Structure formats: structure tokens, C-alpha cells
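1. predicted model, plus sequence, below.
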Amino acid sequence: MEIQVGKQSLAFAEAPYIISSASIVGKKEGEGPLGNRFDVVGEDDKFGQNTWEEAESTLQKEAFTLAVGKAGLKTEDIRYLFSGDLLGQNIATSFGLMDYQVPLFGLYGACSTCGEALSLGAMCVAAGYADYVVAMTSSHFASAEKQFRFPLEYANQRPKSATWTVTGSGAYVLGKKRSKARITGITTGKIVDYGIKDSMNMGAAMAPAASDVICRHLSDFGRNVTDYDKIITGDLGKVGQEILWDLTRAGGYDISSIHTDCGIEIYDADKQGTGAGGSGCGCAAVTLSAHFMRQIEEGKWKRILFVPTGALLSTVSFNEGMTVPGIAHAVVIEHAG
């Protein structure tokens, strides 16, 4: 089998398995439609810590420990860790995972980080560089608001296009040990910039990148939309979903019948007041683990395309009037019988 496929994709001859996964979320996420599916729901969004940033590090610690334990492994069995978050210099990751002393690749793909981590982890295992790796990420509503928008005490109004940063961490153990799910291919996304400057409309900023990588994936693999049970984006929300559908139709693919979005699934937007839906690195990570992986593992779905999406801005770029580029990474997950 040819490993390099098309312009941006890989098809794994020795497809690595997703051996286990874990999802840990905050109180608001636990009150949403998927509340009873997460492994752990916190009663206190500070998770017993003094600061929001320490709370997010605790999310990563607990998700890592739970995923490794569910895989029947020990920390010392993990060769590499691929992880990142939204905070400056990835401090949720570095402070959260340093005690484990596992070799770490710190990642930043904004809210696409789960896809980036899964892609790199799968490449590592498939190439024989590691028997077991962990791919994970996190976000926290309060730490993200504090860094990117306003202090919580400010109580600012949010436009309907705004998404709600998920408090949560998702972790995945990848390896050669057989399980019921495999990563059979990936398509790595490019930075796509349509000139959006509204940081309160992340869906519009990220949708072009999602469309670009989905269309490229289908072209690279020579597949049709009907070859997938679901195409799942990370956190476009309701606004970004409509834009995505228009863009993919323009690219020759109508994905509307099989598309869903983690940001739409994780909250009841009307009842919970979450605007266009959920976002943040943790959004796609915990929703895939708690909800979509079950459909694959139980054989209800045979193949999905998981496409986390990220907005590549910082407080500096926003304050200097720069645009909000987007990126997305596509991961093919299949039932392994």
C-alpha cells in the first residue's frame, strides 16, 4: 500500500489502534446532552485548585492517568506524549504533565490540537517509533476567557455568533495492541485565511480551513461523501456549520446529510445559553471520546472523518488588528472488528 496519498494525506499500511480514551469535563458540560457519557464530571470547575490555569493542568493529569489505566498500561509504558492547550506557552500542558516524566512533544494548533496530536501520534506508532503514545489536549472556559477576552467578573455580553469554551480534557492511548478502533489515514491541513477579524465569530474564521481539508482529503483518497458514516468537525458551531456546507458544495461535495459538529453536540445551546455552540481544544477531544468513539467501537459506524478546527489568533495579533487564520486536520477512524 502506498503510504503517501495525494498532496496532503497518509494511508497507514500498519494502522495504529486507539486502545483507550478518557474524557473529563466541567459542571456545565456535565449538564449538557452528553453529560452521562463523560468519564468524569467535576462538581467544582477549579477542580480543587487555586487558579483556573491550575485547574486545567489538573484536567490533563486526570485524563492522562485515566486513559493509560483503561488501556491496562503503566506510565512507563508510554514512549511519547503529544499534547497542547490554548494558554500561553502551553502552560496547562507543561505544568500538568511534567510529573509523569514522559517524553513530550508540546503542540499548538488552537482548537485543532486534538487532530494534530492524533495525527502525529498515529504517524509515530505506524512508523515503528513507539509501541504506545498518548495524544491529548485540554481547554477551560475561565482560563481561555481570561486570556483571550475579558475577566469573568466583567460579565460582558456575548454575540450570538460566539462559542463557549469547553472545560475539559480528552486523552487517547494509541498503539499496536488490538482494539475496536483504528486510525487508518490522515490529511494534514493548511493555514487558510479568509480575512475574518471578528474574534467572536470563530466559526466563520475556521470553516474555510475545514472545507479545504475535507475536500482535499476526499480528493487525495479518491472517496465520496457516502464512504463515511459521519464527517465530524470540532467546534464550528451553528454559524460555522452553515458556512462549511456552502464552501464544500462549492468544492464539489455536499456533506450536509452526514455532517455534525462537536460544538453543536456538547451543549443544548438554547437551554444552556452557549451561543453558537462549544469550542476550545477540549471540545472535540472530549466529544469524540465520550460520544463518537462508542459508535465506532460498537460497530454502528464503520468509518468517520474527524476534523478538529482551530483559529490561529493571539491577544497580540488581535490587538494589532490582524486577521484570524484557521487550520483543520482530518483523521480517519474506522471500526476494527
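-> Structure received. None of these values were measured; they are calculated from a predicted model.

2. going by C-alpha atoms from here, please, whenever you check contacts or count neighbours.
-> OK.

3. quick one: the helices in the protein, in order.
-> Remark: helices assigned in the chain by DSSP state H are 27-30, 52-70, 91-97, 113-126, 141-148, 202-221, 237-250, 262-265, 269-272, 281-287, 293-297, 315-319.

4. out of those helices, which is closest to residue 180?
-> Evaluated over the helices of the chain, closeness to residue 180 peaks at helix 293-297, with 5.0 Å, by CA to CA.

5. now the helices of the chain as TSV including distance to residue 43?
-> Shown next, in TSV, are the helices of the chain (distance: least, CA to CA, whole Å):
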stretch	distance to residue 43
helix 27-30	6
helix 52-70	12
helix 91-97	20
helix 113-126	25
helix 141-148	15
helix 202-221	28
helix 237-250	26
helix 262-265	21
helix 269-272	17
helix 281-287	17
helix 293-297	25
helix 315-319	30
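
6. which one of the ones you listed lies nearest to residue 13?
-> Closest to residue 13 of these, according to CA to CA: helix 113-126, at 7.8 Å.

7. take the one below as the second:
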Amino acid sequence: MAVKKIGRQTIKFSSPPSILTTASIVGPKEGQGPLADYYDEVLEDDLFGEDSWEMAESKLLKEAVTIAISKGKLKIPDIDFMIGGDLLNQLISTTFAARDLELPLYGLYGACSTFTEAISIGAVLLDGGFADKVIATTSSHFSTAERQFRYPLELGNQRSLTSQWTVTGSGAALLTSSGNGPVVTYSTIGKVVDLGITDVNNMGAAMAPAAANTIATHLTDTGRGPEDYDLIITGDLGKYGRDIAVELMKKEGFRIVKNFTDCGIEIFDDKKQDTHAGGSGCGCSAVVFCGFLYRQLILKKIKKLLLVSTGALFSPTSFQQGESIPGIAHAIAVEMKGN
């Protein structure tokens, strides 16, 4: 009997795991954004001393994991499992980093929803008594994503106003079975939702229906309302996707305007940095959470947070074959103890 599952899609943790430490590393453009003071490291060069952008992204992830573990005054062998993923074919950023770190790996692909998916699975392992310490991590890189999903940078293609800028960065969260950090109390696993969007330059529209579905399901399953959270923040809908999600939530009977924003909106200053609709990528919600949001939780400026990472589940092959773009969103409730 699934005693920890409530409602349709939500897990309630009986021994909520603690997020003991976090780490975040970003590229130069992200370091010029409004959240610059909250990252552990800002790169001067997005090649990060490597010969390719792909290897630079893998190094980002490896370094973020290493920093998070060292912040917890632990060593690599102290970690039971590494859980993570990225946007590249066969998860090469994650798997090459895991190769170097020599950590047991759960490799995940949820597109840009992967960060909350990783934390969710880590929390299940900890709450179930299968591990004591896990590291959840994701990465993305503007240049690797452009090369794989869109056009070679050398072509200089013009970007549409609805397009988003893939974040160069990696975030890592160290979860433990006990600790004084913020705790993961609920996890709502998303369903794949597809309303027929086919424009690869409008990811926000493709992901917004899944975000609205997951948020509505979470609130229904838990019996909570939007007002029970200090902040509800999606992963990378961007400003247009966020507006669509707000309208879809209204149809579900929930109004979430005042305390609802998006990591892709917060990470860049779109007017000064020319990022159009905002940020995206597996690293988007990861670095915003592991940098800015985690700090706000520790300072108790935010006491209850609903983080909803969103992903567009398409590939160059499916797009070229005329398929639509399915979306998915996973949610975690993160709370400070003693609320």
C-alpha cells in the first residue's frame, strides 16, 4: 500500500530530507544578470579552459557537485548516489562528470524539468531509507544547446521575440536524511501534456500547460492554496509562458499572480541583456534555486517555496518529422523547519 502517496500524483515525505548545501556556477552572461551576487562562481570564459563547449558544460557540472559536497564538509566517497541530467544526447555532460567523480549515477532526462525531478528522486531514496546522502544536479550551456537543437552559432540567425536564452550554468544540491537546512516536504510528479505547439522558438507556450497542470494537481492533492506559499516559481517558462500559465490556472480555479514568477524571468535583465523571453535550460532553475532561492530560504525571507521546473520534451529528430512539443513539469515543496 502506497502510504506516502496522496491524491493523484503527489508524494508526502514522512521524514522530509534536508537540503544541506547547494552550489551554483554560471557563465559570463548570467553573471551580468540581477542574481550575480548569489552564485558561487562566475566564469570569465564560457569554454572554462576546455576544448569544446560540451566538455566545458561537463566541467561546470562536476565543479558544482564538488563545491556542494565540500560545503557540507564531506568528501566524494561520502555520497551514496548522484542524480542528474542535462540536455545533450546521451546525457554526456552528466555521465562524463560522473565518470570523473566515480559516483553511482542515476542519469535522468526530463529536459529542463530535470532539476526538480532529480531532487524528487533523491528525496524518495532518503525518505525510504535507501540512502543517507545524495547529490542532485543539472547543467546546460547556451552554445551546446544551440548547436544541438537550433542552428550553429556561426550562422548568426536572428532570434524571435518569443525565444529564450539557454542558461550556461550548473546547480547542485546536497540532500541528507537529516540536517538543519530547508526540507523537501512534497513532490508532485508531472504528466506529459501536449496542446499541439510546434514552434521551437516558443518553448514557454509548449511548457505552460504542463506547468499549470502540475501546480493545480499539487494544490488539489495537498489541499493547499496558492496563498500557502510565499513563492511559486516555475523553471523556465519565460515571460510569455508565465502569462499563459496564469491564464490556464484561472481556468482551473486558481489565481496565482502576486506570488508567482519564473526562474527564466529572474535570471536575466531582458531589457539590458537582450534575452527576449528570458532564460531556459536544465541549468536555469538549478542555478536560481541553488543560488538565490536557497539563500532566501536560509535567511527565512522565504519560508515555503513551490519550485516547478518545466521541460519541453522534443528532439531535433521529432521536430524535423513534424511532431508537436510535449511538455512536463515536476514540483517540489521546500520549507524551512519550524514554520
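-> Sure thing, it's come through. What you see is a predicted model; the values in this text were computed from it and never measured.

8. please state their TM-score.
-> Superposed pair, TM-score by TM-score structural alignment, normalised by the length of the first structure: 0.99. Supporting alignment: 337 aligned residues with a CA RMSD of 1.0 Å.

9. quick revisit: deepest of the helices of the first structure, which one?
-> Mean neighbours per residue, mean count of other CA atoms under 10 Å, is largest over the helices of the first structure for helix 281-287, with a mean of 33.

10. same for that one, what does it pack against?
-> strand 17-25, helix 113-126, strand 132-139, strand 168-175, helix 262-265 (3 or more CA pairs under 8 Å, 6 or more residues apart in numbering; DSSP states H and E).

11. now render those as a markdown table, adding distance to residue 70 of the first structure.
-> Output for those, formatted as a markdown table (distance: least, CA to CA, whole Å):
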| stretch | distance to residue 70 of the first structure |
| --- | --- |
| strand 17-25 | 6 |
| helix 113-126 | 18 |
| strand 132-139 | 12 |
| strand 168-175 | 9 |
| helix 262-265 | 23 |
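
12. mind checking which of these is nearest residue 333 of the first structure?
-> Per CA to CA, nearest to residue 333 of the first structure of these: strand 17-25, 8.8 Å.

13. the inter-axis angle of that closest one versus strand 168-175?
-> With axes from the mean of the first three to the mean of the last three CA atoms, to 10 degrees applied, the angle from strand 17-25 of the first structure to strand 168-175 works out at 170 degrees.

14. strand 17-25 of the first structure vs the second structure, mean deviation?
-> Superposed on the second structure, strand 17-25 of the first structure shows a mean distance to its aligned partners of 0.3 Å (mean CA distance after the TM-score superposition for the first structure).

15. how about that strand: buried residues?
-> For strand 17-25 of the first structure, the neighbour count (16 or more other CA atoms under 10 Å) marks 17-25 as buried.

16. if we can go back for a sec, out of the helices and strands packed on helix 281-287 of the first structure, which gets nearest to residue 56 of the first structure?
-> For those, the distance to residue 56 of the first structure is smallest for strand 132-139, at 6.6 Å, taking CA to CA.

17. equivalent range in the second structure for that closest one?
-> Residues 133-140 of the second structure are where strand 132-139 of the first structure lands when matched by TM-score structural alignment.

18. list the buried residues of the matching stretch.
-> The neighbour-count check on stretch 133-140 of the second structure (16+ other CA under 10 Å) flags 133-140 as buried.

19. so which of the helices of the first structure comes closest to residue 168 of the first structure?
-> Ranking the helices of the first structure by their distance to residue 168 of the first structure (criterion: CA to CA) puts helix 281-287 first, at 4.9 Å.

20. out of the helices and strands packed on helix 281-287 of the first structure, which comes closest to residue 85 of the first structure?
-> Closest among those, once you apply CA to CA, is strand 132-139, at 5.4 Å.

21. what about that closest one, distance to the chain center?
-> 10 Å (CA atoms, centre = their mean, to the nearest Å).

22. how much does that strand stray from the second structure?
-> After superposition onto the second structure, strand 132-139 of the first structure sits on average 0.3 Å from its aligned residues (mean CA distance after the TM-score superposition for the first structure).

23. who touches that strand?
-> 56, 59-60, 64, 77-86, 92-93, 113-114, 117-118, 121, 125, 165-176, 280-283, 285 (CA atoms under 8 Å, 6 or more residues apart in numbering).

24. from residue 309 of the second structure, how far off is the residue nearest to residue 159 of the second structure when sequence neighbours are not counted?
-> Setting aside the residues directly before and after it, residue 159 of the second structure is nearest to residue 201 in space (CA to CA, 6 or more residues apart in numbering), at 7.9 Å. Distance, residue 201 of the second structure to residue 309 of the second structure, by CA to CA, to the nearest Å: 19 Å.

25. the two: which is more packed in?
-> residue 309 (33 against 15; other CA atoms under 10 Å).

26. thought that one was touching residue 111?
-> No. Between residue 309 of the second structure and residue 111 there is no contact under CA atoms under 8 Å: 9.5 Å.

27. now do the contacts for the closest residue to residue 92 of the first structure other than its chain neighbours.
-> Nearest residue to residue 92 of the first structure, sequence neighbours excluded (CA to CA, 6+ apart): residue 57, at 4.5 Å. The contact partners of residue 57 of the first structure, by CA under 8 Å, 6+ apart, come to 91-93, 95-97.

28. show me the subset of those residues that the second structure keeps too.
-> Compared against the second structure with both residues aligned by TM-score structural alignment, their matches' CA atoms under 8 Å, the contacts of residue 57 of the first structure retain 91-93, 95-96.

29. any chance of JSON lines for those residues, columns distance to residue 42 of the first structure?
-> JSON lines is the format used below for those (distance: CA to CA, whole Å):
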{"residue": "91", "distance to residue 42 of the first structure": "21"}
{"residue": "92", "distance to residue 42 of the first structure": "17"}
{"residue": "93", "distance to residue 42 of the first structure": "19"}
{"residue": "95", "distance to residue 42 of the first structure": "20"}
{"residue": "96", "distance to residue 42 of the first structure": "17"}
